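> coordinates only, sequence not included:
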């Protein structure tokens, strides 16, 4: 695969991701916002994250378990998901570097 092909694939994936997100925001504008719908939308991102993280953790071995543990503790301490996820990634990288 050439560099141009790789860049075209990345560009296409970017467009599809943007269209999916923008389309979802557009479609939600037509849904009556009840308390139930609002709660669903509030917790949707977390449930998607868990659906991605759990299978990767089960297959990932010790480094993945360390990463998840650090991310959970980081979330509890920092009260912010993004820095906690970054700490989890760093912990996994350090684990793989120094522990094999």
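The structure has been received and is ready for your questions. Just so we're clear, the structure is a prediction, and the values are computed from it rather than from any experiment. Residues are numbered from 1 along each chain as shown.

> from here on, contacts and neighbour counts on C-alpha atoms
Will do.

> can you give me the helices for this protein?
Ranges of helices in the chain, per DSSP state H, are 3-28, 35-60, 62-78, 81-99.

> what does the last one rub up against?
For helix 81-99, the surrounding residues in contact (C-alpha atoms under 8 Å, 6 or more residues apart in numbering) are 63-64, 66-75, 78.

> hang on, the earlier thing: any idea which of the helices of the chain is most buried?
Across the helices of the chain, averaging neighbours per residue (mean count of other C-alpha atoms under 10 Å) puts helix 62-78 on top, at a mean of 18.

> just give me how far that one sits from the chain centre.
Distance of helix 62-78 from the chain centroid (C-alpha atoms, centre = their mean, to the nearest Å) equals 14 Å.

> next one: stretch 28-48
So, by C-alpha atoms, centre = their mean, the centroid of stretch 28-48 is 18 Å from its chain's centroid.

> now do stretch 75-91
12 Å.

> same question for stretch 91-99.
20 Å.

> and for stretch 24-38?
Using C-alpha atoms, centre = their mean, the offset of stretch 24-38 from its chain centre is 22 Å.

> please compare the first structure with the one that follows:
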């Protein structure tokens, strides 16, 4: 297998851009004080992004995936993001295993 230099350079540039945007966000948020409404708005972004990713799956696939998407949505209301995603993955695996 050969590696094209332009492709490798593009991958490295995208990785650097991703890392820089994440690190800069962490560094900048240290210098910003958020009030009650702004904090609630910022904290609601991860569940909103999760639903934007999950919703097309709920409407375009079978019943097992739709139920798992509902489980993920309800879990995201109270649980941390990683736990919500893990519950969704586990529920779709179980539902597929039992034949739903």
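Nice, thanks for sending it over. Quick caveat, the model's predicted, so the values are computed rather than measured.

> any chance of the contacts of helix 81-99 of the first structure in TSV, plus distance to residue 50 of the first structure?
Conversion of the contacts of helix 81-99 of the first structure to TSV gives the following (distance: C-alpha to C-alpha, whole Å):
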residue	distance to residue 50 of the first structure
63	17
64	13
66	16
67	14
68	11
69	13
70	15
71	12
72	12
73	15
74	16
75	14
78	19
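
> work out for me the element residue 77 of the second structure sits within.
helix 63-78 (DSSP states H and E).

> other SSEs contacting that helix?
helix 45-60, helix 81-97 (3 or more C-alpha pairs under 8 Å, 6 or more residues apart in numbering; DSSP states H and E).

> contacts for that helix, please.
47, 51, 54-55, 57-59, 83-85, 87-89, 91-92, 95-96, 100.

> need the contact list for residue 5 of the second structure.
No contacts exist for residue 5 of the second structure under C-alpha under 8 Å, 6+ apart.

> measure it to residue 15 of the second structure for me?
From residue 5 of the second structure across to residue 15 of the second structure, the span is 15 Å (C-alpha to C-alpha, to the nearest Å).

> burial of residue 7 of the second structure, as a residue count?
By other C-alpha atoms under 10 Å, the residues close to residue 7 of the second structure number 10.

> so who does it touch?
By C-alpha under 8 Å, 6+ apart, residue 7 of the second structure has no neighbours at all.

> that one in helix, strand or coil?
With DSSP: H, G, I helix; E, B strand; the rest coil as the basis, residue 7 of the second structure sits in helix.

> and it, how far from residue 13 of the second structure?
10 Å.

> one more: residue 44 of the second structure?
Residue 44 of the second structure is 30 Å from residue 13 of the second structure, by C-alpha to C-alpha.

> likewise residue 67 of the second structure?
Distance of residue 67 of the second structure to residue 13 of the second structure, computed by C-alpha to C-alpha: 39 Å.

> try residue 96 of the second structure
In terms of C-alpha to C-alpha, residue 96 of the second structure sits 39 Å off from residue 13 of the second structure.

> try residue 1 of the second structure
22 Å.
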